[in-house]
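Student: after the sequence you'll find the predicted model.
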Amino acid sequence: MVTKTIQITEVTIDELAEKVSDILLLKIENYIKELTKPKNNKLLTRKEVAVMLRVSLVTIGVWSKVGILNPIRMGNRIFFKEQDILNTLEQQSINKKR
């Protein structure tokens, strides 16, 4: 059998409203962040990624081999998810700020 203890403390209506509004605001902010995240599943070729990042095809190949970029292979073709590229750029930006 599980015993539960209920503890009651006195709070004013203003304190309660403030706590509820803080929690609600946090939940709304998280929800808006999720909604505004781009859901991009577009596949890009090596050439499109090179143009996007303003680097050579050789650099794209090197970055794929060392794990900076994650290629998707379909037969003898290589693609990259656009969202993965954007996430990598964001991660690199965050790492430089530290």
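Tutor: Everything's here; your move.

Student: alpha carbons only for contacts and neighbour counts from here, please
Tutor: Noted.

Student: which strands and helices lie in contact with whichever strand or helix holds residue 52?
Tutor: According to DSSP states H and E, residue 52 maps onto helix 46-53. Packed against helix 46-53 by the contact rule (3 or more Cα pairs under 8 Å, 6 or more residues apart in numbering; DSSP states H and E) you find helix 57-66, strand 77-81.

Student: let's bring in a second one:
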Amino acid sequence: MQTEILLNGITLKQLTDALVPLLQQPSTETNQSSTELIGRKEACAILHCNMTTLHKHTKSGRLKSYGIGNRVLYKKSEVLESVKPINH
């Protein structure tokens, strides 16, 4: 596998003009994190709770779980959204 890229017939200005708009576009990582699935241990770590409490929140409908086979997964964005501020 070759790791070099050779550019012929293009100036540095043309290359910069072509790359700057690509670098300024929003990253697709934000879309990826909204659909990122995490396990029960990761959800417990984010919420600072144990597995029993996580199960209670899931059964009560506060959190939505997703299953693949025998695994219970949560969307990271939904876990983060479930944390609500307390108004004093």
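Tutor: Happy to help now that I have it. Everything numeric in this text was worked out from a predicted model, so none of it was measured.

Student: so what number do they get for TM-score?
Tutor: Between these two chains, after superposing, the TM-score reads 0.58 (TM-score structural alignment, normalised by the length of the second structure); 58 aligned residues with a Cα RMSD of 1.8 Å.

Student: determine the longest helix present in the first structure.
Tutor: Secondary structure of the first structure read by DSSP state H shows that its longest helix is helix 13-36.

Student: likewise the second structure?
Tutor: Here the longest helix in the second structure is taken by residue count, with DSSP H as the criterion, and it is helix 12-24.

Student: corresponding residues in the first structure for stretch 65-81 of the second structure?
Tutor: Aligned by TM-score structural alignment, stretch 65-81 of the second structure falls on residues 71-87 of the first structure.

Student: which parts of that stretch are buried?
Tutor: 71, 79-85 (16 or more other Cα atoms under 10 Å).

Student: of the residues you listed, which is the nearest to residue 63 of the first structure?
Tutor: For the buried residues of stretch 71-87 of the first structure, the closest approach to residue 63 of the first structure (Cα to Cα) belongs to residue 71, at 9.7 Å.

Student: give me every residue that touches the closest one.
Tutor: Applying Cα atoms under 8 Å, 6 or more residues apart in numbering, we find residue 71 of the first structure in contact with 64, 78-81.
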